[in-house]
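Undergrad: the sequence isn't on hand, but the structure is:
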């Protein structure tokens, strides 16, 4: 799945390069960059936090069998919008390392590229771990009682 997503991101970036050749030198085909004066660890931290909130919302609304799925899409979309809005000026608001990978490969712009892998991956893992170990277990314990 991850390899397919990466291949798709690279193909999409090549398509963008064909459509907008000047975008390679001006905005690196939309790859994320650090905000002015932002150090790498702050960008990684904001990516971690907003990705944590995004993935946690997915687990709480779409994955958890105890919840109604009626508004899951709205909740997930709003949290994603919030995450991108909050993090855009700091880290570019990726919330997905592959979103940065495709344009970086095609534009050959890898400055601080690890930020968009370390931040979102650690945030997603933390959200999955917390939801699985704390929130999901508590609901299963209540069912047994």
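TA: Thanks, I have it. Everything numeric here is computed off the predicted structure, so don't read it as measured data.

Undergrad: hey, let's count contacts and neighbours off CA atoms from now on
TA: Fine.

Undergrad: who's in contact with residue 58?
TA: Listed by C-alpha atoms under 8 Å, 6 or more residues apart in numbering, the contact set of residue 58 reads 72, 76.

Undergrad: in the host helix or strand of it, what counts as buried?
TA: Element membership for residue 58, per DSSP states H and E: helix 40-58. Residues of helix 40-58 classed as buried by neighbour count (16 or more other C-alpha atoms under 10 Å): 40, 43-58.

Undergrad: residue 110 touches residue 104, doesn't it?
TA: Yes: applying C-alpha atoms under 8 Å as the test, residue 110 and residue 104 come out as touching, 5.7 Å apart.

Undergrad: got another, please set it beside the one above:
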């Protein structure tokens, strides 16, 4: 069933993520400088977790609040969403992401340009700038994001009303440990929007491939080992 309202919900939800998430980075560097101190890290991590957690409650009943191509691709692969809606979800997620980054470029050009409007800039020195290590980090972080989504939002026996808190909390944790390592994308749209506006495309492939692979692994494990079993019991 094709659902244009859900497509719009995905665009708005992704806009919120790519606006408030990178805006927190811009604010952090304006307040604390380019060094990633604990205060800046907490602001960035909390902002990303909060906006995604809130969007789950705002649009979860409309579109499922994927706001992430890796999530949508995993849902298509496990037949939780049809291909027509899934393709439109991804397209509207990317549109929302680019629109959000363009807004940041318009309202905060100076400080925004210093951080390429929030685009992830590849593996850090903590990983010896290793692409292989960065790829594994992004894959693992996305695996646990999708694990949370399937077990708290898809699983029929999950406690009602806690999906936004659990998913937002997972995003908070992912950014707390992942920002110093890879910038913590776990979402191709989150990287794509700032990349389009800033023109920074280094390592861009990694922020598509690793989250999608991590999402697919988690989706198949959680769906066919845990979620399907609960559905059969019901």
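TA: Received the coordinates, thanks. Note that the structure is a prediction, hence the values are computed from the model and not measured.

Undergrad: how much does the helix holding residue 58 of the first structure stray from the second structure?
TA: With mean C-alpha distance after the TM-score superposition for the first structure, helix 40-58 of the first structure departs from the second structure by a mean of 0.9 Å once superposed.

Undergrad: moving C-terminal of that helix, what's the next helix or strand?
TA: helix 72-91.

Undergrad: in the second structure, what residues pair with that next one?
TA: Aligning helix 72-91 of the first structure against the second structure (TM-score structural alignment) gives residues 163-182.

Undergrad: give the residue from residue 110 and residue 104 of the first structure that has the larger number of neighbours.
TA: residue 104 (23 against 16; other C-alpha atoms under 10 Å).

Undergrad: quick one: that one and residue 24 touch, right?
TA: No: judged on C-alpha under 8 Å, residue 104 of the first structure makes no contact with residue 24 at a distance of 9.6 Å.

Undergrad: what sits in contact with each of those two?
TA: Overlap of the contact sets of residue 104 of the first structure and residue 24 (by C-alpha under 8 Å, 6+ apart) is empty.

Undergrad: residue contacts, the counterpart of residue 135 of the first structure in the second structure?
TA: Taking TM-score structural alignment, the alignment pairs residue 135 of the first structure with residue 226 from the second structure. Contact analysis of residue 226 of the second structure by C-alpha under 8 Å, 6+ apart lists residue 155.

Undergrad: measure residue 226 of the second structure to residue 151 of the second structure for me?
TA: 8 Å (C-alpha to C-alpha, to the nearest Å).

Undergrad: how about the helices in the second structure?
TA: Under the criterion DSSP state H, helices of the second structure are mapped to 4-32, 38-59, 69-77, 83-107, 109-114, 131-149, 163-178, 188-198, 206-221, 228-233.

Undergrad: and among those, the most buried is which?
TA: Highest mean neighbour count among those (mean count of other C-alpha atoms under 10 Å): helix 188-198, with a mean of 25.

Undergrad: tell me what that helix is packed against?
TA: helix 4-32, helix 69-77, helix 83-107, helix 206-221 (3 or more C-alpha pairs under 8 Å, 6 or more residues apart in numbering; DSSP states H and E).

Undergrad: give me that answer again for 7 Å
TA: Here helix 188-198 of the second structure touches helix 69-77, helix 83-107, helix 206-221, going by 3 or more C-alpha pairs under 7 Å, 6 or more residues apart in numbering; DSSP states H and E.

Undergrad: of those helices, which is nearest residue 43 of the second structure?
TA: Closest approach to residue 43 of the second structure among these is made by helix 83-107 (17.5 Å; C-alpha to C-alpha).

Undergrad: relative to the whole chain's centre, how far out is the closest one?
TA: On the basis of C-alpha atoms, centre = their mean, to the nearest Å, helix 83-107 of the second structure is displaced by 12 Å from the centre of the chain it belongs to.

Undergrad: and the most centrally placed residue in the first structure, how far from residue 24 of the first structure?
TA: Note on the first structure: the residue nearest the mean C-alpha position is residue 95, at 1.7 Å, using C-alpha atoms, centre = their mean. According to C-alpha to C-alpha, residue 95 of the first structure and residue 24 of the first structure sit 22 Å apart.

Undergrad: now do residue 123 of the first structure
TA: Counting by C-alpha to C-alpha, the gap from residue 123 of the first structure to residue 24 of the first structure is 29 Å.

Undergrad: now residue 58 of the first structure
TA: 33 Å.

Undergrad: try residue 70 of the first structure
TA: 41 Å.

Undergrad: equivalent analysis for residue 48 of the first structure, please.
TA: In terms of C-alpha to C-alpha, residue 48 of the first structure sits 27 Å off from residue 24 of the first structure.

Undergrad: quick revisit: out of the helices and strands packed on helix 188-198 of the second structure, which gets nearest to residue 122 of the second structure?
TA: Nearest to residue 122 of the second structure, of all these, is helix 206-221, at 8.3 Å by C-alpha to C-alpha.
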